[in-house]
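*Asks:* fold the following for me, if possible:
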Amino acid sequence: MAENAGELAEPGEPAESTTVVVIGAGPAGLTVANLLRRSGIDCVVLERRSREYVTQRQRAGIVETRAVRMFEAWGLADRVLGGPPHDGILEFRVDGESHLVSDSDGSEGPGARLCPQQVLVQNLTATYLADGGDLRFEALDVSLHDLTGDRPTVRYRTADGTRSTLTCDFVAGCDGDHGVSRTAVPEGALTAHSLDHGIGWLTVLADAPPPAHPLLAVSAHGFAAHFPRGPHSSRYYLQCPPDDRTDAWPDARVWDALRSRLGDPALASGPITDREIFRLRSLVHDPMQHGRLFLVGDAAHIVSPMGGKGMNLALYDADLFARAVRDFVDDQDETGLRAYSRRCLRRVWNDQEFSHWLTRTVHDAGDDTRSGPFLRNLARARLDRLFTSRAAAGAFAELMTGLDPESSRIP
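*Replies:* Predicted coordinates:
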């Protein structure tokens, strides 16, 4: 818990001191917080939304093998990972023809888990609080100060209007692409590398039977996908113009398009509980730190959702950051802190490349009115190689697994 530090506050402001202030209570922030607690390091988590809102946000659904083994190494897997093990099989359906591809690299140890983001967040929240963690929801008007000094300051307002101040050694910016952490960095201190893929997705959550395996479908009608989100719910994706509108997709049109693109005329429907259209884009900020502020997850990088790398990269960042802080606190060793950005970005660019490759492949291989017949045939050749070459399938599995030698140490 934070200690009293009243002399550092504005007049009349309560003030406290802690080692790390974590901004954001999504998968990245809560993983950082739990790993720090396991290391005996005090921290405070600030989240602008309510607990109910945060624990119901539905996004990613697969915790990849590397992240599962990371939680295992920290002794947290049984407490935070819900859902069944992923069986290691992906289905590609090309013009209605099924191809099963393994995403297991054959290494020993637990594999990926089918764990919806909201389940992971709920479990991380419960674990952190049960272990005595300090988590403050509805922390408003958060601002970061003195990031290049020895003791950064974080100010915020509680829901009842009380102003509070936290001083700390480090700030973990885990509040996403539109959070306050990255905007606290002076202009010009970070370089943004971005790519708009020119592709839109309609994403639909429905109370409908999940597929036997995560499914990616390619056809002349466009790309579609079907993923499990629990024993009785599914997440669907439909390629669409990036400037399309959700009201152009009534229920009947959604189910007709899914049955056509998935090559399954008998696909069972169900109540649609959520729908959204978004553009596929990729973004990397370099470096991922400024002074004593360390950007973690979406605050530093956005990955096209193909390959399921976004949340898993955030978990990788959180692991590296927590280890670096532990080394500094326990041994006054700054090596991990100095290398944080370089080590994270090496993994980020690797996953960006894989996600870009898969994005281009499944979209170019479908409707050639956008990509043209030349690129369409190139993409089809890549898929054929994936289905017929043991070496190509092995490389694909290695990239999907997400293993990294740097993350294999036991805490």
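*Asks:* from here on, contacts and neighbour counts on C-alpha atoms
*Replies:* Noted.
*Asks:* residues contacting the residue nearest to Leu293 when sequence neighbours are not counted?
*Replies:* Of all residues not flanking Leu293 in the chain, Val171 sits nearest, at 4.7 Å (C-alpha to C-alpha, 6 or more residues apart in numbering). Residues near Val171 by C-alpha atoms under 8 Å, 6 or more residues apart in numbering: 20-23, 152, 292-294.
*Asks:* how near is Val171 to His232?
*Replies:* Taken as C-alpha to C-alpha, to the nearest Å, the spacing of Val171 relative to His232 amounts to 39 Å.
*Asks:* would you do the same for the sequence below? I want to compare the two.
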Amino acid sequence: MTERQTGRTAQQTADVVILGAGPAGLTLGNLLRAAGIDCVVLERADPEHVRTRARAGFLAANTVRVLDRHGLADGLHRHGKPHGTCEFRTEDGSFRLDYGALGRRELHTVYPQQDLVTDLLTHYLAAGGRIAFETEAQAVEGIDGPAPTVTVRDAEGRPGHWRARYVAGCDGRHGAARRSLPPDTRRYHRDHGVSWLALLAEAPPSMDAVGYAMHPDGFAGHMARTADVTRYYLQCAPGTPADAWSEERIRTALDRRLRADEHGPLHHGRILHRSVVHLESDVLDRLRYGSLLLAGDAASLPAPAAAKGANLAVLEAELLAEALIDELQRGDARALDGYSARCLTHIWRAQEFAHWMIQLLHSPVGPGSGAAVGPVVGPAVGPAVGAQAGPAEESFFHEAMRRSRVESLRTSRTHQDWFAENYVGI
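*Replies:* The predicted structure follows:
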């Protein structure tokens, strides 16, 4: 099947219809195709967009193991870079953690997600995998029965239908899979009240570590992507448009928050891409609804403070592939019945660590909070038992807690081992 095939008005069939050509969908497609399962991937974007959309770039050790197991890791082994160091820059000083020598002694592999997706897509097409680009899934119907139908629309607006035995929803939190869930579906959601200006700069990395800077003006982050491209993050007030900050303002804020005057100048370069990321966490209480199964961001959205999204997607894709192969080829539905519970164990652990990272990196008085910092001036008696603390007291309390967490991470080997295991683990 050629890359640019689009939906047809006639009904088409596959044993498994996969919605979305991201890490989850393409990993799943490759594994099912290798096992001889008839599957098709439906993707609303065109091939160029799929290959170039910038996302995270830190692959966990388990993700590399999964890709290795299935012959999908050639590109990351050729071009990925091992990484195992964090540097924290704070108002109380700076310190580094060589997390690759702590905990389970595992490293990340720095490999841009668009490169991983390109590898997965190339492998899938070379193996004869079917994919329909510029084909937007509108709805999944009949998920309570044995033959669900995906209604699609192609680039010219023509309708079509795909009938399957199973539909794998790997099309994100706003995709057709989630829109097709029963109205009583339970969803757990948390808005962390924090936004980042996410930047890709045409500049070499300025440090040999992942940089996390906690500053009174707000958080700033530095993450290497390639030898010539660096990812920067700047905390901004929620609701800030992506184009609101000039490049000069961005450079000034990065220098100030990453304390370039203390640690050396940053490489800035031309801004290649910018967006605003609002930190939210989102989990569905189960990932299977009859013949519709969810993976990747359709299953859960971890806040991007701990680089868990793509890693969860690959893990879930492998578990789902194994379960579908068992059911379709051997009539054994046990793994499929247990798919949701197995994934949610990993998802909630990743969510907990991402939440901890958010609390570590962000002051309650960051951009847009409107809160004051510092103790309340007055008698040292505190509020009466059961009384509600005011905003100033709450801000000071949470800021003191955050600084205590940072100090514990700096000084406690036990805390450092825990951090390393959860930072790289999935």
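*Asks:* where does Leu336 of structure 2 sit, in terms of helix or strand?
*Replies:* Secondary structure from DSSP states H and E places Leu336 of structure 2 in helix 334-337.
*Asks:* A helix includes Ser404 of structure 2, no?
*Replies:* Yes. The assignment for Ser404 of structure 2 by DSSP: H, G, I helix; E, B strand; the rest coil puts it in a helix.
*Asks:* neighbours of the aligned residue in structure 1 for it, how many?
*Replies:* Ser404 of structure 2 maps onto Ala381 of structure 1 when the alignment is built from TM-score structural alignment. Burial of Ala381 of structure 1, expressed as a neighbour count using other C-alpha atoms under 10 Å, amounts to 14.
*Asks:* now the one 4 residues further on
*Replies:* Neighbour count of Arg385 of structure 1, defined by other C-alpha under 10 Å: 14.
*Asks:* could you do the one 4 residues further on as well?
*Replies:* If you count neighbours by other C-alpha under 10 Å, Ser389 of structure 1 ends up with 11.
*Asks:* try Pro265 of structure 1
*Replies:* Other residues near Pro265 of structure 1 come to 12 when the count uses other C-alpha under 10 Å.
*Asks:* ok, Gly93 of structure 2 next?
*Replies:* Taking other C-alpha under 10 Å as the neighbour definition, Gly93 of structure 2 ends up with a count of 8.
*Asks:* and the one 5 residues further on, by the same measure?
*Replies:* Here the count is done by other C-alpha under 10 Å, and Asp98 of structure 2 has 16 residues near it.
*Asks:* excluding chain neighbours, give the residue nearest to it in space.
*Replies:* Taking C-alpha to C-alpha, 6+ apart as the measure, Asp98 of structure 2 lies nearest to Thr85, with 4.4 Å between them; neighbours along the chain are not counted.
*Asks:* ok, the aligned partner of Arg113 of structure 1 in structure 2 - contacts?
*Replies:* Under the alignment (TM-score structural alignment), Arg113 of structure 1 pairs with Thr109 in structure 2. The neighbourhood of Thr109 of structure 2, defined by C-alpha under 8 Å, 6+ apart, consists of 58-61, 64, 76, 80-83.
*Asks:* to which residue of structure 1 is Met223 of structure 2 aligned?
*Replies:* Residue-level alignment of Met223 of structure 2 against structure 1, with TM-score structural alignment as criterion, gives Phe227.
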